[in-house]
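Student: I'd like to go over a predicted model; first the sequence, then the structure.
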Amino acid sequence: MAPGIALVFAVVGFVALAIAGLGLTSLILDADVIQTPGLGQIPGVIGMLLATGGFAAALWFGLRAPHPTFWTALGTALCAYLGEVVGVAVGALISGRDPAAGFAAAGGVAIGWPGVVLALAGLVAGWGGIALVRTRAGRPRWPWERDE
């Protein structure tokens, strides 16, 4: 598969895994993703945007290689994690809240379960994107479409 198409599929997969993972883990643990009260939705939205951007940039860098390696998936996980942490801090500052509360929220994401969920989503989706490029399979064919 072409690297650009694999990147699109992997980014969509990352966003789906991240949102589902955060939602289900939040439901199971009965805890908010950002536990600092009064910040609103802006830090979470900006965090997710930066996590997605970091994931996509790291994966694109890895997919441009002639033979992409699965070690790139570790980089995608790290960039997604760091993007979320930085995005929550920046989002809290943009929303006009107390900077200490914003950094506390970013720290809570960094050392808590949301960071782990996003890193795992980045790892799985990054591995999938690399696998799409490395796999040399063709499209499925009916028996009468073969050339023999």
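Tutor: Perfect, I can see it now. Bear in mind that the values here come from a model prediction, so they are computed numbers and not experimental data. Numbering: from 1, shown residues only.
Student: rest of the way, CA atoms for contacts and neighbours
Tutor: Will do.
Student: which residues sit against stretch 118-130?
Tutor: Contact with stretch 118-130 is made by 6-7, 9-11, 13-14, 17-18, 21-22, 55, 59, 63, 68-70, 72-74, 76-78, 80-81, 84, as judged by Cα atoms under 8 Å, 6 or more residues apart in numbering.
Student: please convert the buried members of the residues you listed into PyMOL selection syntax.
Tutor: Burial among the contacts of stretch 118-130 is assessed by 16 or more other Cα atoms under 10 Å; the matching PyMOL selection reads:
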select buried, resi 6+7+10+11+13+14+17+18+21+22+55+59+63+68+70+72+73+74+76+77+78+80+81+84
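Student: can you name every helix or strand that the longest helix anywhere in the chain contacts?
Tutor: Using DSSP state H, we find that the single longest helix of the chain is helix 3-29. Using 3 or more Cα pairs under 8 Å, 6 or more residues apart in numbering; DSSP states H and E, the elements in contact with helix 3-29 are helix 42-63, helix 113-134.
Student: what about versus this one:
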Amino acid sequence: MPECPAVASHLVSLSWEYKMGLIQTWVWVGGMFFLSGAMHIVGLLGSPRRTAYNTYMDDPTALSWIPFNRMIAFGGIILFIGVIMVIYIVLELAFFAEKGEEQFPVAEVSEHPGRTPAILENWKLWVGILVFLIIMAYAVPVMDMIHTDSPWSKPWVTW
């Protein structure tokens, strides 16, 4: 177990990319706290989902949602800042960060390594299982969309 000064010196010597990554993570957590928390509360108060902003003719119940809608907007702004930060970090690391020479081993090789089972090395099998699961998940909704006229019907005019 390292001593406290060793741990402190390690934390001080962290690269700015690592620190920026930690900051971006906490910015994202904060944005999700405000956005999703307010959305949950407004949903429990009865606000309909997937609708345009409306006060429903200044109904008191709908007007009570306004502070939470502001919290949702605030959380969205914080999340947008987090997205900008992660894009900046990825671009910086991909194109401008200095390239390291040190290799970090994932695990030590055993003295008597066993053979990997052939089934785990068979990519055709795993891709086939993946395709099968995707087809099982999407077959019913896609067939329903094909058999009903909704994708090609004229849209409703609501005004």
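Tutor: Arrived safely. Remember, predicted model here, so these are calculated numbers, not experimental data.
Student: got a TM-score for the pair?
Tutor: Here the TM-score for the pair of chains, by TM-score structural alignment, normalised by the length of structure 1, is 0.29; 70 aligned residues with a Cα RMSD of 4.8 Å.
Student: can I get the helices and strands packed on helix 3-29 of structure 1 in a markdown table with distance to Ser26 of structure 1?
Tutor: Formatted as a markdown table, the helices and strands packed on helix 3-29 of structure 1 follow (distance: least, Cα to Cα, whole Å):
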| stretch | distance to Ser26 of structure 1 |
| --- | --- |
| helix 42-63 | 14 |
| helix 113-134 | 9 |
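Student: quick one, which of these gets closest to Ile28 of structure 1.
Tutor: Within the helices and strands packed on helix 3-29 of structure 1, the stretch nearest Ile28 of structure 1 is helix 113-134; the backing value is 11.8 Å (Cα to Cα).
Student: got the angle for that closest one vs helix 42-63?
Tutor: 30 degrees (axes from the mean of the first three to the mean of the last three Cα atoms, to 10 degrees).
Student: quick one: distance of helix 113-134 of structure 1 to the chain centre.
Tutor: 7 Å (Cα atoms, centre = their mean, to the nearest Å).
Student: compare the helices and strands packed on helix 3-29 of structure 1 and give me the one nearest Ala89 of structure 1.
Tutor: Nearest to Ala89 of structure 1, of all the helices and strands packed on helix 3-29 of structure 1, is helix 42-63, at 6.9 Å by Cα to Cα.
Student: buried residues of that closest one, list them for me.
Tutor: Buried, per 16+ other Cα under 10 Å, within helix 42-63 of structure 1: 42-44, 46-60, 62-63.
Student: what sits up against it?
Tutor: 3-4, 7, 11, 14-15, 34, 68-69, 72-73, 75-77, 79-92, 94-95, 122, 126, 129-130, 133.
Student: again, 7 Å this time
Tutor: With contacts defined as Cα atoms under 7 Å, 6 or more residues apart in numbering, helix 42-63 of structure 1 is touched by 3, 7, 11, 15, 68, 72, 75-76, 79-92, 95, 122, 126, 130.
Student: so of the residues you listed, which ones are in strands?
Tutor: Members of the contacts of helix 42-63 of structure 1 lying in strands (criterion: DSSP state E): none.
Student: which ones among those residues are found in helices?
Tutor: Members of these lying in helices (criterion: DSSP H): 3, 7, 11, 15, 72, 75-76, 79-92, 122, 126, 130.
Student: where does Leu133 of structure 2 sit, in terms of helix or strand?
Tutor: helix 123-147 (DSSP states H and E).
Student: what's that helix packed up against?
Tutor: Judged by 3 or more Cα pairs under 7 Å, 6 or more residues apart in numbering; DSSP states H and E, helix 123-147 of structure 2 has no packing partners among the helices and strands.
Student: buried residues in it?
Tutor: Going by neighbour count (16+ other Cα under 10 Å), nothing in helix 123-147 of structure 2 comes out as buried.
Student: output the longest helix belonging to structure 2.
Tutor: Per DSSP H, structure 2 has its longest helix at helix 16-44.
Student: that helix - contacts with which helices or strands?
Tutor: Counting contacts by 3+ Cα pairs under 7 Å, 6+ apart, helix 16-44 of structure 2 packs against helix 66-91.
Student: and the angle for the helix it packs on with helix 16-44?
Tutor: Relative orientation of helix 66-91 of structure 2 and helix 16-44, computed by the same axes, to 10 degrees: 150 degrees.
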